[in-house]
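Q: Attaching a predicted model along with its sequence, questions to come.
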Amino acid sequence: MRKTLVPRSVPPEALAGEDLHPLLRRLYAARGITSASELNYQLGALAHPQQLRDVDRAARYLMGAIEAGQRILVVGDFDADGATSTAVSILGLGMLGARHLDYRVPSRFTDGYGLTPGIIDSLRDEGRLPDLLLTVDNGISAHEGVTAAREAGIEVVVTDHHLPGEALPDASAIVNPNQPGCEFPSSGTAGVAVVFYVLSALRSLQRDAGWFGEKEPSLGALLDLVALGTVADVVPLDHNNRVLVEQGLKRIRARRMRPGIRALLDIAGRDPETIQASDLGFTVGPRLNAAGRLDDMSVGIECLLAEEEHRAYELARELDALNRERRSIETGMKEEAEKAVETLSLDGDELPGALCLFDETWHQGVIGLLASRLKEKFHRPVIAFALDDDGDLKGSARSIPGLHIRDLLATLDTREPGLLTRYGGHAMAAGMSLARNQLDRFRSTLNTLIEERTEPELFAPEIHTDGELEPDHMTLDTARLIASAGPWGQGFPEPVFSGDFRLVEQRVVGERHLKVLIQVPGVDRLVDGIAFNVDTTVWPTRGEWARLAYQLDVNRYKGRERLQFRVIYLEALGE
């Protein structure tokens, strides 16, 4: 699909008085940075825990449970944010004196999402009912689950970051930057960071009460996990989140990370000393997520909690095997889905505003990834459905900028009451359930809503770039400079440059990737380039010239570093 390259606007005179490299000044200004203070990534730049509504109330409940020697159970989620949130809670509460700790992660396949009455029933049957239950990365919509816990005599502290509904659950305390009345400056905080803040507030209460002697526990030791969960959950990297991620990356680069993270990086072939935020998102996160998608997220949590290197590696290898299985399943599903999309346009009509796809053989744990891949290819919201254990449909949605998918589902629910049996999510991702015989009705209603709300231009794919790069800046030093100027990620994107180049050599490697040798315009210099997952029916092309959107990359091989263009889009300009 052809894409339009759109240069980012740079406010005139932005950051003019700041002592920054001219290129960085331009890049930061294009991302809305107005002051060098927004580039201060020291821990002291973090927002204060007291800005979170109810954080002291939650901390007091936890402190009372620890002081009374009560049983505390953490209920997590089956994705990387939920896994890191659970690990941070178990490790942090242990550091702060809790001695009777346990955790429970719902099964994607049998329990569904979050705290449910069924989980309380199972805990009762197993003789594991706690005195206090702490939800992490879930709970804000768990009305029935919280009620069931309270009826069982359990205090419930909810920590979450998902958008709340019209009413809040009847919990003892709720900490969520998105709940009404919360003035925390970072609404995009991940679940793992929310519970980290709660632990910080708990430590402050304990400090004031004289719990610690000369040496108090350092919660900074948990920041590698906070960084991993924040990046893997693809929350916006606002200033507060960049501080958390950068501090976690510093620990990892200094090799002061959890054994499980070290093992996952090693298996992925990543050097901790040169790690970037993208490595957490594209190598560690997927391996962790694979456990929750295909098996049991407890495997991932145990890897993060492991204290012994050999145990961490054993679990990391298991996660790696699950990830390879996940990739195989996803590839097959993607091929089937693309064939289904082709049938939608056989009559020449344009694709609908949203693609709602279902195959009864599809795996529940992979439909989110499938929706994400198809969204990237077709640049429109995609909802992929699979059968749940009851024979109903479970859907995972991924959207595009300009279409808030969770709000769209809320409007659909109002227009067609009862069509959705449950739904929830964010602007760009959501989940839902509905009866199998209601798929056509859902598809029709959703596309009607999208047609009412959008213009056709929204579906024209664009790549936002930082414009052309001067040949003098196409160097290894510039690539290193940009790498050190992050962390880059969602909402604070890694710089992308554009330009027309002559491709001296082109060849397909690894079946789907294109290796190119690029002539830098205006100078007698060649640069290596790599484009991943190209359409091999188009490339290599006989044409020498192409329009590229690319990132500067440091290619490390056998102890040597070379400049490489990481090509994210290329368009032939003719022979």
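A: Perfect, thanks for sending it. Residues are numbered from 1 along each chain as shown.
Q: all contacts plus neighbour counts: C-alpha atoms, from now on.
A: Fine.
Q: Just give me how far the strand or helix carrying residue 291 sits from the chain centre.
A: Remark: residue 291 resides in helix 285-294, with elements defined by DSSP states H and E. Centroid separation between helix 285-294 and its chain, computed with C-alpha atoms, centre = their mean, to the nearest Å, is 12 Å.
Q: the longest helix in the chain is where?
A: The residue-count maximum for a helix in the chain (DSSP state H) belongs to helix 309-344.
Q: Who are the packing partners of the helix or strand following it?
A: Following the chain from helix 309-344 toward its C-terminal end, the next helix or strand by DSSP H and E is strand 355-358. Counting contacts by 3 or more C-alpha pairs under 8 Å, 6 or more residues apart in numbering; DSSP states H and E, strand 355-358 packs against helix 309-344, strand 382-387.
Q: switch the cut-off to 6 Å
A: For strand 355-358, the contact count by 3 or more C-alpha pairs under 6 Å, 6 or more residues apart in numbering; DSSP states H and E identifies strand 382-387 as packing neighbours.
Q: Just checking, which helix or strand succeeds the strand it packs on along the chain?
A: Remark: after strand 382-387, the chain's next helix or strand is strand 393-398, criterion DSSP H and E.
Q: The structure to be compared is supplied as follows:
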Amino acid sequence: MKMKRWVTAKPNLETVRSLARSCGFTPLAAAALCARGIDTPEAARAFLETDPAKLHDPMLLPDMAKARDTIRRAIEQGKKIAVFGDYDVDGVTSTCVMTRVLRSLGADVRHYIPDRLSEGYGLSMGAMDRLAQDGIGLIVTVDSGVSAFEEIARARELGMEVVVTDHHECREELPDANAVVNPKRADSTYPFAELAGVGVAFKLACALAGDGQQRAVLEQYADLVALGTVADVMLLVGENRIIVAAGLRRMAETQNVGLSMLLHESGQQGKRLTASTISFILAPRINAAGRLGHADMAAELFLTDDPRRAQTLAMALCEQNKQRQATENQILEQALQKLRLEYDPLEDQVIVLAGEDWHHGVIGIVSSRICDRYACPTVLIALEDGIGKGSGRSVKGFNLYEALCDSAPLLERFGGHELAAGLTIREENIQQFHENMEAWAREHVNPQELMPILHIDCPIAPEFISTEATRGLDVLEPFGMGNPQPVFSMCDLLVEEITPISSDRHVRLTLSKDGQTYTAMLFGTGQGGCGFAQGNYVDAAFCLEINEYRGRCSVQLVIRDIQLSTCEVMADQKILNLYNRFMSDGALTAREARVLLPERRDLVAVWRHILSRSEDGWLSVPDGALSRRVSWESRREINIGKLLVCLDVFSESRLLSYHFREGQLNIVLKHIEGKADISKSVVLKTLQSMSKDCNTMQGSVI
């Protein structure tokens, strides 16, 4: 696990108690709200509002009247209408909501979603020509179009009208469309600018339905609108909170045949549905279709009213998601192999990897996983016929878009923002591109500022953890951007057990404190990524969830970060002080020297552990973890100083090299012929002399 910097809020206890009493919240729910500055009953009620009556008038959006009138006129005139969408979840749900609304109004309507692999994002000249040839008289864009100046001009040239609905950032200059509905317009006075693309489409649907129909339209389409809003990681505050809360209620009894079948095939029908259900179960299945070039399949699922067809499509989406996962894991494995050969954790500040036959619809996910794992900006490039299509992900503090701007002469095209971007590059420019990115990082970025930050709502004691307190947090749902699931912390928990699960992709921990024992889940980190071992004391940051198993409910800690406790760190530091004094040619007493002096069995235990855990001659572990892991595995007392002495002995013998960076110990094995004789080690002989130990370890061989 990459170390995180904890930023812990400290809500005033009396304010917490007052809010809990006034609003009937549990102490944990009140503490989470106060930690976020929501510390009065009035502020809490406003923040937690989910009443559809509080939705804003859609006619307040810029150009909404023009959009409504243009569409109504096209329907009256019998024009063919095309809803032009996008291949992600927001784009697909936007497309389906708008298509269903227009159908209900009697329109002659079809939808068009560009193929991710052959057409790319947004409107294109080819698509405009095809739609004109098909006799389309009006194009309504959803989740796209605000930057498609040339393409919209082409559509108008060909005699088509265009209504743009979008939510992306836009310039002051707008495309020459009949209407551009976007809450991000510079001249917009709409009270809430954070609608998703499907949120803007929903607002247009309300305008088309007429005055006083907003609640009825929400009731009909809230499930799809919520699906797109959560999947697009929009702020779940204000109108989005109202929409998503209504959508989750509607989803539980959805009348959309396709969505019902998707819930069934993904094993969620009848279960409690939350924003996490959308983010981690439904959205990946819908996105898989777009990533693999079959977004039309997802759109058809939500547009069909045939249960048999819906079941077939839902099964296909689930199967495509499995295919996407397999492709993703294959690329990840290949990328990690390249990483171990090409990435120098001591010097490199940016990861740039390229590979043949990598699916460019999937590399963005893999790039994100590597970026998260190493807390390092990452660009993965899929090569085909000398051209690379890349996808990059970054961390807070490293502006990926600005870095790409600096390398613009090497790129065919690029776009994106601070944390995510896409690019096209010729194969021969990749090496220079990597060097340019490294140079930009050295000039503009302080590596210390790239450490991920974890915001913690408040520390808690064992007596505050109960099923009642955990259920009380439900009042804060739905969780998401702008309203994350509360994170709590507890110090000095004893690690009683570490159990790898799902082929060591995750671990289940048994933790205890003050006579209370907890089950904790650490997702995305195998046992080899843990910076601690059984018997250690740790500080944990976690969310609280109810685990239901065979009719029994219990509280489960879902770990967001876990670190060695202060007592463990201080014990390490005490030993490190001895080690540093020894390495600086300082004097040690015999007793101090014996603390650092490894026996032959210690050296063997360390060496065997490194050999068995290294991949392609490289092992990277949290810097306080290796001594603890070897100690637990070998049942020997190997403190951190003894471990470093072992590494120094192996380094002297040219068996390996090692270094520390950003909380990680990195070991690189070296290839030597035959066996290495460590009995001549200067480090060992010096420590033996200091300890006045008669056992000279002559003839020790690794």
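A: Cool, got the structure. In this text, all values refer to a predicted model and were calculated from it rather than measured experimentally.
Q: Now the TM-score, please.
A: The TM-score (TM-score structural alignment, normalised by the length of structure 1) is 0.89; 555 aligned residues with a C-alpha RMSD of 2.7 Å.
Q: Check which residues of the longest helix of structure 1 are buried.
A: Within helix 309-344 of structure 1, the residues scored as buried using 16 or more other C-alpha atoms under 10 Å are 311-313, 315-320, 322-323, 326-327, 329-330, 333-334, 337, 341.
Q: count of neighbours near residue 157 of structure 2?
A: When neighbours are defined as other C-alpha atoms under 10 Å, residue 157 of structure 2 has 11 of them.
Q: so how far does the longest helix of structure 1 sit from its counterpart in structure 2?
A: Its matched residues in structure 2 lie on average 1.5 Å from helix 309-344 of structure 1 after superposition (mean C-alpha distance after the TM-score superposition for structure 1).
Q: How far does that helix sit from its chain's centre?
A: Distance, stretch centre to chain centre, for helix 309-344 of structure 1: 17 Å (C-alpha atoms, centre = their mean).
Q: got it, and stretch 44-54 of structure 1?
A: 22 Å.
Q: how far apart are stretch 80-92 of structure 1 and its match in structure 2?
A: Stretch 80-92 of structure 1 differs from its equivalent in structure 2 by a mean of 0.9 Å after superposition (mean C-alpha distance after the TM-score superposition for structure 1).
Q: what stretch of structure 2 does that stretch fall on?
A: Residues 89-101 of structure 2 are where stretch 80-92 of structure 1 aligns, with TM-score structural alignment as the criterion.
Q: any residues touching the matching stretch, and which ones?
A: Under the contact criterion C-alpha atoms under 6 Å, 6 or more residues apart in numbering, stretch 89-101 of structure 2 has outside partners 85, 142-143, 198, 201, 224, 228, 232, 287, 299.
Q: what does stretch 512-523 of structure 2 rub up against?
A: Contacts with stretch 512-523 of structure 2, where a contact means C-alpha under 6 Å, 6+ apart, come from 493-494, 506-511, 556-559.
Q: What is the burial count for the corresponding residue of structure 1 for residue 26 of structure 2?
A: When structure 1 is aligned by TM-score structural alignment, the residue opposite residue 26 of structure 2 is residue 21. The number of residues packed around residue 21 of structure 1, counting by other C-alpha under 10 Å, is 10.
Q: Show me the strands in the stretch 101-250 of structure 1, by range?
A: Along the stretch 101-250 of structure 1, the segments classed as strands by DSSP state E, counting those that start in this stretch run 101-104, 132-136, 155-159, 173-175.
Q: and residue 538 of structure 1, which of these is closest to it?
A: Evaluated over the strands of the stretch 101-250 of structure 1, closeness to residue 538 of structure 1 peaks at strand 132-136, with 46.5 Å, by C-alpha to C-alpha.
Q: how much does the closest one stray from structure 2?
A: Mean for strand 132-136 of structure 1 is 0.8 Å (mean C-alpha distance after the TM-score superposition for structure 1).
Q: Now do that strand: which elements does it pack against?
A: Under the contact definition 3+ C-alpha pairs under 6 Å, 6+ apart, strand 132-136 of structure 1 sits against strand 72-75, strand 155-159.
Q: Can you list the residue ranges for helices in the stretch 501-650 of structure 2?
A: In the stretch 501-650 of structure 2, helices defined by DSSP state H, counting those that start in this stretch lie at 566-583, 590-596, 600-613, 626-634, 640-652, listed in chain order.
Q: Now do the buried residues in stretch 45-65 of structure 2.
A: By neighbour count on 16+ other C-alpha under 10 Å, the buried set for stretch 45-65 of structure 2 is 47-50, 52, 55-56, 58-59, 61-65.
Q: Redo those as TSV? Include distance to residue 440 of structure 2.
A: Converted to TSV, the buried residues of stretch 45-65 of structure 2 look like this (distance: C-alpha to C-alpha, whole Å):
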residue	distance to residue 440 of structure 2
47	41
48	43
49	45
50	46
52	48
55	45
56	44
58	45
59	46
61	41
62	40
63	42
64	44
65	47
